[in-house]
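K.L.:
I need the structure of the sequence given here:
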Amino acid sequence: MAKVLQCTRRAPGAKYLRTSKQKERKEVVGTVRRALGCEASVSDAAQASERWTKRLLLVDGTAVAYRAHFAFSGKFLHTEMGEDTSTIYGFITNLLMLMEMKPEYMAVVFDAKGKTFRHELYPDYKGQRPPTPEGLVEALPKLHKLLKSLAIPIIQVPGIEADDVIGSLASRAYEDGFLVDIASPDKDFFQLLRPGVRLLRPSPKGTLPGLVPYGVEEFEAEWNLRPDQFVDMLALCGDPSDNIPGVKGIGFKTAPKLIGHFGTLEELLARVPEVTTKRARTQLTTEDGQAAALLSKKLVTIKTDLNLPVLRQPWSQFLLQQPPDGGCSVMTALNALEMKQASKRLAQLWSTP
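P.N.:
Predicted coordinates:
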């Protein structure tokens, strides 16, 4: 990559709390890169190239920003002038870790303001959630500006959730021969898993901080189901985080067993008398119980077939490369935020082939 421009004098050092040592960060990135196949042997790479010739990384910007806010807002990170940079620091730290994995193509997807078709189906959808924290509201425009200065595509479609945008992009990319990675802590994306479509999820507590690849094998080991059955399971047990009702009396213990046995929600509803669990059978026999299950499945199913111009643009628009200005604007912004370590990491990233 081209040399990074020396754009401005560095600002005074910020009062930051280090979350990990540089050596630890390199170990995390290296581990994830190896797990993703970024450092495969020549023979492994040859086998992979027979099916997947390109790699696309889709970032769930809204979820990553929320996670960054709640992880760092209590640390009171700020510049010497008193500007709160907690959320921005957390987001940029995660973004740099993803960029250091060297994906060829990349985009960050955010939820747009306003309601979606799911609110029309179910007015109480996500109705239990508190308002977006003020600190996150203030940070989002700054994050968008930083992403634009990095020349990373931002996709935000009014009336469409980020999940559906990511689902449709992932499906199109897979059909076009891409290996697709989705960076998100949201379990709803489990339904998209297949060979060639994987998640990058936060590592479990008690392990090195970073991201862990999560694919079909990991899902099946955890849930004893196929990824496409995940929506059927959620249709029964619901999802409190999104206020998805599910069927009363059926929880995360019973739902996987029912779907594992009957295969799909529709097959289960057609054979309710065969259900051995009395409470579940009673609820699924009622009109309300069946309606709740079918509604919940519609709510949790991610769309993968959106045909919008912004989602049909050439893949060349998603290429991850150094900005046209050589990185001057983003370096200036990071220095103004007193994020010296982030500037160093970015400069190193652009100077490494």
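K.L.:
CA atoms for contacts and neighbours, from now on please.
P.N.:
Fine.
K.L.:
which residues does the residue in the chain sticking out farthest from the centre contact?
P.N.:
No residue in the chain sits farther from the centre than residue 273, which is 39.3 Å out by CA atoms, centre = their mean. Residues near residue 273 by CA atoms under 8 Å, 6 or more residues apart in numbering: residue 281.
K.L.:
State the distance from it to residue 284.
P.N.:
As defined by CA to CA, to the nearest Å, residue 273 lies at a distance of 9 Å from residue 284.
K.L.:
With residue 229 instead?
P.N.:
Taking CA to CA, one finds residue 229 at 18 Å from residue 284.
K.L.:
between the two, which one's more packed in?
P.N.:
Neighbours per residue (other CA atoms under 10 Å) separate residue 229 from residue 284, with residue 284 holding more: 26 against 20.
K.L.:
Please verify my assumption that that one contacts residue 272.
P.N.:
Yes. Between residue 284 and residue 272 there is a contact under CA atoms under 8 Å: 6.6 Å.
K.L.:
The residue farthest from the centre of the chain should be in a helix, yeah?
P.N.:
Yes. Assessed by DSSP: H, G, I helix; E, B strand; the rest coil, residue 273 belongs to a helix.
K.L.:
run this one through as well so I can compare:
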Amino acid sequence: MPSQRPLLALIDGHALAFRAFHALAKAGLRASNGEPTYAVFGFISILLNAIHEHHPKYVAVSFDVGRTFRDDMYAEYKAGRAETPDEFHQQLDRIQQLIRAFNIPIYTKDGFEADDVIGTLSRQAAREQVDTMILTGDTDTLQLVDDYVSVLLANPYVQKGKNTMLYDEAQVLDRYNGLKPTQLADLRGLKGDTSDNIPGVKGIGEAGAIALLKQFETVENLYAHLDDVPNRYKKALDGQQEQALFSKRLATIVCDVPVTLDLRHAE
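P.N.:
Have a look, this model is predicted:
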């Protein structure tokens, strides 16, 4: 039965804009003065379609704002990513201008990623008996899914038909072969994450990590019962507890960022 609680749509600004930028680059949309607009078009199209389809009472956006505590923890965090093209920054500025023109509040916090801000705001909304739908272009926020939080995962590469998929707890369980949302940081702690350069445990892939977590639930419990681990995984795991726990911390979205949700402003 669908929830009767009001809905807050939280937009992961950078993730959605970056997906739109790469997905629509070949379209090459530009204004009459030559300014690139393809990422702006993709971002706003997905945002407006989501609002039209899901009818949130409240809408807010969060963006990344530079260096975060994860960079302080691990100098190689997100290392190896290509330099962001100038055309992306140019269009991101335009996207933010449009969001302000729509009177949609923007939440950011120095030292934290947009995911952390979104996680914090979603927990505050739940305490107000408000559901949250996170609109994003990547899967990191699936770890936040619970009775109050869903994730609308956008894929701008789909040019015809539906280009979003809504994830509740059942959809997360299905995608990750039985893992719960609360186990997804553990999953990245074991298998790592090449996109964020999270190391994980060498020799443990996604299938092995899922199998281990279905048996042991968490990285901590796995290492507490290492003697019970199937032999084919023991050699890779041995001596890697600190690395696995460190990787899990890097992958865990924090939900206590010093920001305060103002629902009236987001209405």
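K.L.:
what does residue 155 of the first structure align to in the second structure?
P.N.:
Correspondence of residue 155 of the first structure to the second structure, assessed by TM-score structural alignment: residue 107.
K.L.:
which SSE is residue 153 of the second structure in?
P.N.:
Residue 153 of the second structure belongs to strand 149-154 when assigned by DSSP states H and E.
K.L.:
quick check: that strand aligns to which part of the first structure?
P.N.:
Going by TM-score structural alignment, strand 149-154 of the second structure sits over residues 197-202 in the first structure.
K.L.:
Identify the residues contacting that stretch?
P.N.:
Contacts for stretch 197-202 of the first structure (CA under 8 Å, 6+ apart): 170, 174, 179-185, 189-190, 193, 209-216.
K.L.:
so where do the helices sit in the second structure?
P.N.:
Using DSSP state H, the helices of the second structure run over 13-23, 38-54, 69-73, 86-101, 114-127, 169-175, 184-191, 206-216, 219-224, 231-237, 241-251, 263-266.
K.L.:
rewinding a little: derive a ChimeraX selection command for the buried subset of the contacts of stretch 197-202 of the first structure.
P.N.:
To isolate the buried ones among those in ChimeraX, judged by 16 or more other CA atoms under 10 Å, type:
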select :170,174,179,180,181,182,183,184,185,189,190,193,209,210,211,212,213,214,215,216
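K.L.:
In strands, which of the contacts of stretch 197-202 of the first structure appear?
P.N.:
Within those, residues falling in strands by DSSP state E are 179, 180, 181, 182, 183, 211, 212, 213, 214.
K.L.:
Could you measure from the fifth one over to residue 108 of the first structure?
P.N.:
Meaning residue 183 of the first structure. In this structure, residue 183 of the first structure and residue 108 of the first structure are 9 Å apart, going by CA to CA.
K.L.:
Which neighbours do these two have in common?
P.N.:
Common neighbours of residue 183 of the first structure and residue 108 (CA under 8 Å, 6+ apart) are 58, 59, 60.
K.L.:
Next one: the last one from residue 32 of the first structure, what distance?
P.N.:
For residue 60 of the first structure, the distance to residue 32 of the first structure equals 18 Å [CA to CA].
K.L.:
nearest residue to the residue sitting nearest the centre point of the first structure other than its sequence neighbours?
P.N.:
Central residue of the first structure (CA atoms, centre = their mean): residue 184, 2.2 Å from the mean position. Among residues not flanking residue 184 of the first structure along the chain, residue 60 sits closest, at 5.3 Å (CA to CA, 6 or more residues apart in numbering).
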